[in-house]
Every structure is written in structure tokens, then in C-alpha cells.
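Student: Sequence below, structure please.
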Amino acid sequence: MTTPLGIIEGFYGQPWSWQNRADLVSFLAPHGYGFYIYAPKADPFLRRRWQEPHPQEMAAGLKAFAAHCRQLGVRFGIGLSPYELYHHFDDDARIALKAKLAFFDDIGVQDLAILFDDMRGDTPDLADRQIEIMHWIQAESGAERLMVCPSYYSDDPVLDRVFGERPAGYLEKLGAALNADIDIFWTGEEVCSREISPGHLRKVETLLHRKPLLWDNYPVNDGQRMSQHLHLRGFTGRPAAIGNHLSGHAINPALQPTLTCIPALTLTDSYLQGDDYCYAASFRRAAESVLGSDLAALVEADIMALQDVGLDQLENREERLRRHYTESQHTGAREIMAWLDGDYRITDEIVQTQ
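Tutor: This next block holds a predicted model:
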């Protein structure tokens, strides 16, 4: 397997603990996951309050986690969302950004992602402004690898409805003028793509003048609708051949860190096995590896209720699920119980304010 695999912690809602992150990296590193980008929507010091320094305790946690990643041979990255910086990239903004970049260098950031998603983008010179910012950051940052998420990171028209119509030629201009060694994130034909094909990626590679860095929105389950479902099944619609057209493949994980490891393992299988990959068999092996055989068998039996039905539609199924998982002390079972209790619910208010 030659396609670099990684995690981009980019979901809305309650962020993971440092122990959650450390455990996940420790588990997935031997299975081909070689980079981790810390970018939770709930970290305000990477988003709406990005000009402010991280509090001392958070900074210490980041530095310790970066060291943990390096010890495992996993590249550590951070995703910064400088809120609508392209509207006011003045001297004050440059001073604040330079201080933030110095902090990233101090804690050992190897991969720096600048994320312009989830912001209004209906500005005619949007590409020019973002290119200026990225080239300025590249000159100031000590990160080994730089990447950017465009304001329009998919063909999906939902982005135009929510964030304003994309400027004409935005992606063409961004791809042509951005330095070739800066990676560009792409989610596919949709924000949450059901399938990602080599044919589509070839077109994107031509458009962006480089192989895209895939931001895969599976198994993420944030949002008011998706948080009612646990995304556990093996990856589908990601044939191994797409690796020839990617600079890397980053998955946006589910809200449940232990359960996330199940589909994550199946993606490794998909790349390694190619045409021989069978997603159901891969799920079964992955679930046993993460949960143990007995708990994995329960999850497989309950997969339709957990992934397809939706929390508010469980009705009499909920009692059965609680019987199955209430006695287990495994972290995976605890996450299922917390989901049943509504602890992972995401509201529109959370999405709009993080």
C-alpha cells in the first residue's frame, strides 16, 4: 500500500480527549495510518478566536500529543481555520498569524492545513486572496508540508447554497497559481461522497494541477441528522485504484473514537486487497480486532439498528440494544451506550456556533 493514510479530526461536537487521540493513533499506526491532523471544530483557538493563543493547558496537551505521534512514526499536523481572513489580510492579521505559526513550530507541527471551508466564499477575487495568504504562510511557517482546503472543496452544489455561489473559475485559478508543493483537499463529487472513482479524480487532478488530498467524510457522523447513526460498516466506493490519483487519503472520523477504528481498518484492507476486497468480511475482521469476538458478534447482529435506523426511530429495538451493551466495560460498548443516551447528539446550533 503506497497511498498515505491519515486521520483529520475535523468534526463538529464534543472533541476527543488527549487519551482518546493517543489510543487511536497507537492502534492505527501499525495499520498504515501515517499522519494525524488535529482540527476539531470545537477548538475556538483554531477557528473564530484563532488570533488568541491557546491556553497553557491546551498548548501542553498539543505538544505532548505531537511527541506521541512522532514516537510512533506518525506525522503530526494542525488544521487552522482563520475565519474569513481573506477579507482583511492586513498588518494586524499578519502579526496574529505569524504568532500562531510560531506556536505551531514550537510544538512540532509537521503538516499544516489552512482550512477555508465553512466560510462565505462569494467574493470575485477569492482565489487571488487565498493564494496570497497561502504563499505568505509558506514563507513564514516551519512546517514540512502545507495543505489547503478551498472554500469550495467539492462539486456538490450544497456548498453554493450555504456559502454563496462560487466565483467563476475559482478552482481553476487556485490550482494554476498555487505553488505546486501545496496540497489541496477534495471531498469528491459530494461533501459526503458515496463513491470516489478514478475517473472523477483524474478530472480533479487536471483541474487543480496536482493530485488532490482526499478529505473523506466517512465515517464522520456529526450534524443533526448524521449523529443519529453510528457509522460502522466497512468502506465501500473507494477502490484501491483511486490511490494512483491521490497525494493522500485522510478520513474524518466518527464522534466515537474506539468505534472509528472499525471502518478505519477496512480502508487499509481495501487498499491492500484491491479487487479481492470484500467489505462485509473486512468489517467482521476489523470488529473482532477492535472489540473482541463476542462484542463484535453483537455489533454485527445489530448493525442495521446501529447504522441504518436512526436513534429517534429505534422504538422497541432500543431495549434490545441496551441489554446487549449495558454490562460490557469495553470502550466500544460504552460508546454505544453513550450514543443511546443521546450524548453524541449534534444540533444545528452546535454547527453554527463552533
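Student: drop to CA atoms for contacts and neighbour counts, all remaining ones
Tutor: OK.
Student: Would you enumerate the residues in contact with residue 38?
Tutor: Counting by C-alpha atoms under 8 Å, 6 or more residues apart in numbering, residue 38 touches 8-10, 76-79.
Student: which non-adjacent residue is nearest it?
Tutor: For residue 38, ignoring the flanking residues on the chain, the nearest one in space by C-alpha to C-alpha, 6 or more residues apart in numbering is residue 78 at 4.7 Å.
Student: so when I look at the one you found, I'm seeing a strand, right?
Tutor: Yes - when classified by DSSP: H, G, I helix; E, B strand; the rest coil, residue 78 is found to be part of a strand.
Student: State the pair within the contacts of residue 38 that is farthest apart.
Tutor: Of all pairs drawn from the contacts of residue 38, the one with the largest separation by C-alpha to C-alpha is 10 and 76; the distance is 14.2 Å.
Student: more neighbours, those two?
Tutor: residue 76 (26 against 22; other C-alpha atoms under 10 Å).
Student: one more, for comparison:
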Amino acid sequence: MKAGMACADHPAYSPDMELKTMKNVELRWSLTHSGGSVMRHLCVLACLLVGAAALQAQEQRKTAVAVMTLRGSGVSESDAKFLTERLTIELQRAGVFEVMERDKVDEILKEQGFQQTGACDETACLVEAGRLLPVEKMIGGSVGRVGNVYAAQIRLIDLRSGKVEKTATRDYKGELEHLLTAGMRESAEELSGKRAVQAQVSAPGAAAGSQDQAMMRTLLEAQYEDKSKSKGWAVFWSVLIPYAGAGSLYAKNYGASVILFLGSAVSASAWIAALNDSSNSSKSAWGLAYLGTRVLDVVIATRSVGKYNQRLREKYGLTLNAVPYKDKLYATATFDF
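Tutor: The predicted structure follows:
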């Protein structure tokens, strides 16, 4: 009876039932295993996407910088501010830095009680101001004029180390507009790292040295032109002033100027006295002596101008020029006559 009841309650065992049961168990295990594998792959994929997004965000993050007003030397304050604004715009165009607006910089520094005497172009002052701002680097420097050469020296300073990270210098002879239009753009590209890479590829070291030499020579030439004398002006002053010696005085030949002045003054006085005395027969002699001092002043003044300019070029080291000729360098001397 018990065996019959067991058979009635439970179906009889068969090999087909055992095979079906094993397949069901295997299917459930397979689904569970495959589902865990899919989850693991999804987790790995999600981690990769998050990491890629973080890297992209880090790459897209720009370094925050602030630009201080450039100090002007030989240029007006309004010109220095206008050059600063152009530099700020060119830095924004470069797309490397997150440049803080000038009005915001002034507002924050004023709120923080930052005080300065004159322009803030020194490294210590830039670091002090930069640490009051929400930036990582500071940009500042100066613009000036030497003779007829306009120059700009701009520095990029890392506020964490307090040291100069990069510098950009530009010199243009002639007009301030060249420094405004090309100088500020090139300086911004150099500080941003775009122009430096091109310079290294095109000329690893020689170009930088030759550029520095050319810039130095341009500055020295400008100083020379500012202080040199003109033979035309020497003749002009010799002829304009009634007494001899003015041309030599212009040419800085003070000894000849004094002698010629005294000689012309004496001869002119004697000539005038002889003209007023009808019995005096030395009129012509005194007249020729006076004219002789005037002519001698012209000759001495022009020669003195040449000698003065030659000494000035020697002072600035401009007497010798390196001239390339058939793959060789020859030194040529420059003289003024």
C-alpha cells in the first residue's frame, strides 16, 4: 500500500526525466553565468567611459591666467594700457589659457586691498598680486622706446613656484603700430607654447642666438642714431651764427670752438673799426681774416662730426660687421667722412 501510494503521488522514474532535469539545471547555470559576465563587461565599459571622460575634461581644462598692465617707459600710459588689452585678446585667441578679464582683475585686487606704487611688472609684485586672484599663472612686463625702436619684454610666471616660466621679447624699429599688430600676437603665441615649437623645429639654436644678436645690434644702432651728429647741422650752425665756432661747438670740439670764436670776434671788431676809419688800409686784411675763421669753422666742424661719430660707433661696438661672402665671414669696418 505504501509503495502504491508513493507511485500514485510521484510519477515513475525514467531516463528521459533525468535528462530533462539535467538540461534545466544546465540552462539555469548558463543563464546565471552569462548574466554575470555581461554585468562584468558592462562595469568595465562604464569604468573606461568614465576614465576617458575624466581625461578629456582634464585635457580641455585651460590654465587660468591674469594679465597685469604693462609698464610703459618712453610710451604714454594710454599706449601701455592699449598694448595690454591687445595682449589679453591675443592670449584668448591662442586658446591655451583661461584669461581673466581685466576689469575682474582690478576689482578683485581692489577688494583684497592690494596696493602698489607704480606699475606691477617685477616678478615679486606679480606673484604677490597673482596669489590674491583665482589663477595659476600671471603675465606681466614692460613696453618701452629706445631711440626709434619699440620693445616689449613679457614674462609668464608660475604662482606655485614663484619663478619665471617663459619670456617673450619683441623689438620693432619705426612705429609703435608694429609692436601692437605683430608684437603682441607673436608674444601671446610664444607664451602659449605655439610659437616656441615652430622655432625649435626650424632653428634649434642658431636662430635664437642670431636673433638675440640682431636685436642687440638694433638697439645699439638706435642709441647711436639718437646721439650721433649730422654734418648738415654742423654747416648750418657755422653759417647761421655771425661769429665762428658754433659748428665746432655742435660737433663737441670745444677747444676749436673757443679759438675760432675769439679769432672771429677779434677780426670782426678790427674789420668794423677799419671800415669806420677811412685812413686805415687794413680793411681787406681784417675782412679776409674774419671770413677765414668762418670757413675754417665749417671745415673743422664737419671733420669733428666724422670723428665724433666714429668714436661713438666704437663705444657701442658698431665699427665691425660680419658679412657673409662665399660661405665665409669677413669683417668690414664702417667709417664716417
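Student: Mind checking the TM-score on these two?
Tutor: Remark: TM-score between the superposed chains equals 0.28 [TM-score structural alignment, normalised by the length of structure 2]; 155 aligned residues with a C-alpha RMSD of 6.5 Å.
Student: Quick check: the gap between the residue nearest to residue 38 of structure 1 and residue 129 of structure 1.
Tutor: Using C-alpha to C-alpha, to the nearest Å, one obtains 22 Å as the distance from residue 78 of structure 1 to residue 129 of structure 1.
Student: Which of the two has more residues huddled nearby?
Tutor: Neighbour count, other C-alpha under 10 Å: between residue 78 of structure 1 and residue 129, residue 78 has more, with 24 against 17.
Student: Settle this for me: the more buried one is touching residue 105, isn't it.
Tutor: No - contact criterion C-alpha atoms under 8 Å: residue 78 of structure 1 and residue 105 do not qualify, at 10.6 Å.
Student: Once you drop chain neighbours, what's closest to residue 268 of structure 2?
Tutor: Take residue 268 of structure 2 and drop its neighbours on the chain: the residue closest to it by C-alpha to C-alpha, 6+ apart is residue 290, 5.6 Å away.
Student: Just give the number of residues close to the one you found.
Tutor: Neighbours of residue 290 of structure 2 under the rule other C-alpha under 10 Å: 24.
Student: ok, and it, which helix or strand is that part of?
Tutor: Of the helices and strands defined by DSSP states H and E, residue 290 of structure 2 is found in helix 283-315.
Student: just residue 86 of structure 2 next, same as before
Tutor: In this structure, residue 86 of structure 2 sits in helix 77-94 according to DSSP H and E.
Student: Please pull up the helix or strand immediately following that helix.
Tutor: Along the chain past helix 77-94 of structure 2, the next helix or strand (assigned with DSSP H and E) turns out to be strand 97-99.
Student: What lies in contact with that next one?
Tutor: 62-67, 88, 91-92, 192.
Student: Of those residues, which count as buried by neighbour count?
Tutor: Among the contacts of strand 97-99 of structure 2, those classed as buried by 16 or more other C-alpha atoms under 10 Å are 64-67, 88, 91-92, 192.
Student: picking up where we left off before, which neighbouring elements make contact with the helix holding residue 86 of structure 2?
Tutor: strand 71-73, strand 97-99, helix 184-192 (3 or more C-alpha pairs under 8 Å, 6 or more residues apart in numbering; DSSP states H and E).
Student: Show me what counts as buried in it.
Tutor: Along helix 77-94 of structure 2, the positions that meet the burial threshold by neighbour count (16+ other C-alpha under 10 Å) are 80-81, 83-92, 94.
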